[in-house]
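Visitor: Quick one: sequence plus predicted model below, questions after.
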Amino acid sequence: MSDLLKKWNQLSLVKRIIIGLIVGIVLAVTIPKVAQPIVILGSLFVGALKSVAPILVFFLVMAAISQHKSGQKTNMKSVLILYLLGTFLAGLVAVVASFMFPVTLKLVAGVDSIAPPEGVVEVLKKLFMNIVDNPVHALANANYIGILTWGLLLGLALKKAPETTKTMIVNASEALSQIVKWVINLAPLGIMGLVFNTIATNGIESLMDYFHLLLVLVGCMAFVALVINPIMAFVMMRQNPYPLVFKCLKDSGITAFFTRSSAANIPVNMNLCEELGLDKDTYSVSIPLGATINMAGAAITISVLTLAAVNTLGIHVDMGTALILSVLSAVSACGASGVAGGSLLLIPLACSLFGIPNDVAMQVVGVGFIIGVIQDSCETGLNSSTDALFTAVSEFAEWRKEGKKIVISKK
């Protein structure tokens, strides 16, 4: 048994995740009732990631800012530009794809138990209110905008603190980082439970009615991940971006696909950034910030489903209005990532741009929930892997200017 465990631990994490994925699929197809207890493995894995992520971000940000020396470079400006530009371009890709491959819907019963935001002002108000949230409440509810704000403020206040105090904070952040590594090593078991639950609960048959819609959604997300993001990375790095793109998709995108939570994937992205040798002062801020505002997948979902409703109702859309939709979907996705229901709740907001009644828009939300098992997984995989990609690209661009060699680990 000890030899077997040793061989298992010698395998790369991705290979172990693939094995867990295959086992989960086989069990779901062959003995779903007998293997039902393994569902708890997925719940425990996601719960562990979600529980450690807020406190990890808080201490990492506080440690990074308190240790920051005046004049020391960070790449946050370029990371922020990449986040916002990437989200807008994703919305634009979705609009173009919706014109090229128009989708119509079979509208379903309305979703009455949820309430979408009434406008962009409400979305932005919630974003700003999250900034001034009580720190204990922010930690308890995984409000990363609030956590970042308090981490930054306390870090700045502790800049003149004794070195012993700063060392204690750094030690706490390192201890939490070690806990994250232990949790991530359990990913194969967690993903086995998650994929088993997905297949055993939903099946594949229920999604076939929406195959065309899923094809456009997933196609847009794949195009952004494999074409738009690499182009942006190449412009910054001036070298082949695909080794880095594929590493981020493999090490971050796979776990995000199955956890379906950008917040839960923050520790995974932190671990990836450390492996890439990136500056902790930058990624300790950029990764949790990206989980809040870098929402390319959400912009795609909002644009595609909104234009599907437009096509279903036979509403004419000119290119000017379509461009406004791209901007609206990008801004809304950035500001409302913490709203329950994610990107789907922003569809009525985008539909209002075309005068679509709220009851019809909520039926489109209902369609979104039906395909959510695939749509939300792909969306989260794109969002989260792009957080790590743009953080790395920004720093590697600086390395290129300084003449440093960029090496992407293949393990």
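Guide: Great, that's in hand.
Visitor: Every contact and neighbour count from this point should use C-alpha atoms.
Guide: Fine.
Visitor: contacts for stretch 303-311?
Guide: Where contact means Cα atoms under 8 Å, 6 or more residues apart in numbering, the residues beyond stretch 303-311 that reach it are 91, 94-95, 98, 102-105, 216-217, 316, 325-326, 329, 347, 350-351, 354, 356, 361, 364, 368.
Visitor: try it against this one:
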Amino acid sequence: MEKVLKGWCGLSLVKRIFVGLVLGMLFAYFAPNNMSWITIFGDLFVGALKAIAPVLVFFLVISAIVQHKKGQKTNIKSIVVLYLLGTFLASLVAVVGSFLFPVTLSLVSNVSVDSAPQNIVGVLRTLLLNLIDNPIKALFNGNYIGILFWSCLFGIFLKEAKTATKDAVVDIANSLLKVVKLVIEFTPFGVMGLIFSSISASGGDGLLSYGKILLLLLGCMGTVAFIVNPIIAFIMIQKNPYPLVFTCLRESGLTAFFTRSSAANIPVNMNLCEKLGLEKDMYSVSIPLGATINMAGAAVTISVFALSAAHTLGIQVDFISAIVLSLLSAISACGASGVAGGSLLLIPLACSLFGISNDVAMQVVGVGFVIGVVQDSCETALNSSTDVLFTSIAEFSQWKKEGKEIELSKI
């Protein structure tokens, strides 16, 4: 037993995740009733990540600010620009894809979903209200906009605190990082439970009737992940970006695919940033920020569904309207919740641009929930892996200016 345990721990985390993935699939297909207790592993894993992530972000951001010295260079501006540019380009890809491969929907009826924002003012209002949310409530609910706002304020004023106080904050942040690393070690078991739950609940048959819209979504997301993002990375670092792109997809995208939550994947992304040798002061801010505003996958989802609704109703969309939709989708995506299915409720907002009624738009949202098992998983994988990619290329670009060597082939 000791040899087996040592052999298991000796495997890389990615290999162990793959083992958990295969076991989850086998159990789901061959013993779905007898092994239903396995789902508890997935629930525990996601629950642990969601529980620790808000506290981790809160203390890491404060720790980064109190340790920051005057004159110390930061890349946060370039990272934010990359987040916004990437989200807009993803929306543009979705618009182009929808024009090249128009899809019509068989709309469902009697769809029951939560209320959605009716216009862009509603989205911005929600963002601003989340910004000034009660800090305790923000931590409790995982409201990362509020967490970032309050932790930045506390960090700024704690810069004037006594050295012992600053050291205590840093020690707490480091302790939380160790807790996160411990949780991440259980990723294979979490993935096993999550894939078992997913296959048991939906199987594969339910997706066949919605294959066209799903293929269009995945095609657009794949274009962003394997063409658009690498081009941005190449422009930034002037090196073959694919080793870094594949590393981000493998080590961040894979876990995000199963957790279906950008917020829950924050600890995983921070762990990857540490492995890449990035500055903790930088990624401790940029990663939780990315989980909030870097929503390329959400922008794709919003644009594709809105244009599919327009095609279904025979609405002609001109070039100017398509560009406006790209901007609207990008801005709306930044307001998408960092939890499973968060982007779907913003579809009615995009549909309103073409005069599509809220009743019809909500039926489109219903279609989104039907294919959500795959769509939302791929969306989150793209969102989360891009957080690490853009954070790393911003820092690598700075290294290049300083004459430091960037060895992407060794990643």
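Guide: Arrived safely, thanks for sending. Bear in mind that the values here come from a model prediction, so they are computed numbers and not experimental data.
Visitor: Got a TM-score for the pair?
Guide: Once superposed, the chains reach a TM-score of 0.98 (TM-score structural alignment, normalised by the length of the first structure), with 411 aligned residues with a Cα RMSD of 1.1 Å.
Visitor: hang on, the earlier thing: sort out which of the contacts of stretch 303-311 of the first structure are buried, if you could.
Guide: Restricting the contacts of stretch 303-311 of the first structure to buried positions leaves 91, 94-95, 98, 102-105, 216-217, 325-326, 329, 347, 350-351, 354, 356, 361, 364, 368, with burial counted as 16 or more other Cα atoms under 10 Å.
Visitor: Those in helices, which ones?
Guide: Helix and strand membership here follows DSSP state H; of those, those in helices are 91, 94-95, 98, 216-217, 325-326, 329, 347, 350-351, 361, 364, 368.
Visitor: all helices of the stretch 251-400 of the first structure, in order?
Guide: Along the stretch 251-400 of the first structure, the stretches classed as helices by DSSP state H, counting those that start in this stretch are 254-259, 266-275, 280-293, 296-313, 319-335, 347-351, 358-370, 372-401.
Visitor: What angle do helix 358-370 and the last one make with each other?
Guide: Taking axes from the mean of the first three to the mean of the last three Cα atoms, to 10 degrees, one finds that helix 372-401 of the first structure is oriented at 80 degrees with respect to helix 358-370.
Visitor: Quick one: list the elements packing against helix 372-401 of the first structure.
Guide: Applying 3 or more Cα pairs under 8 Å, 6 or more residues apart in numbering; DSSP states H and E, we find helix 372-401 of the first structure packed against helix 76-100, helix 211-223, helix 229-237, helix 242-248, helix 254-259, helix 266-275, helix 280-293, helix 296-313.
Visitor: List the buried residues in it.
Guide: Per 16+ other Cα under 10 Å, helix 372-401 of the first structure contains these buried residues: 372-398.
Visitor: Give me the distance between residue 227 of the second structure and residue 31 of the second structure.
Guide: When Cα to Cα, to the nearest Å is the yardstick, residue 227 of the second structure and residue 31 of the second structure sit 40 Å from each other.
Visitor: Mind listing residues that contact stretch 63-82 of the first structure?
Guide: When contacts are taken as Cα under 8 Å, 6+ apart, the neighbours of stretch 63-82 of the first structure outside the stretch itself are 152, 154-159, 166, 169-170, 173, 232, 280-282, 284, 286, 390-391, 394-395.
Visitor: which among the residues you listed end up buried?
Guide: 152, 154-156, 158-159, 166, 169-170, 173, 232, 280-282, 284, 286, 390-391, 394-395.
Visitor: nearest residue to the aligned residue in the first structure for residue 86 of the second structure other than its sequence neighbours?
Guide: Matched across to the first structure, residue 86 of the second structure falls on residue 86, judged by TM-score structural alignment. When the adjacent residues along the chain are set aside, residue 86 of the first structure lies closest to residue 296, with 6.4 Å between them (Cα to Cα, 6 or more residues apart in numbering).
Visitor: neighbours of that neighbour, just the number please.
Guide: 31 (other Cα atoms under 10 Å).
Visitor: picking that back up, compare the helices of the stretch 251-400 of the first structure and give me the one nearest residue 53 of the first structure.
Guide: Across the helices of the stretch 251-400 of the first structure, the minimum distance to residue 53 of the first structure, taken as Cα to Cα, is reached by helix 266-275, at 6.0 Å.
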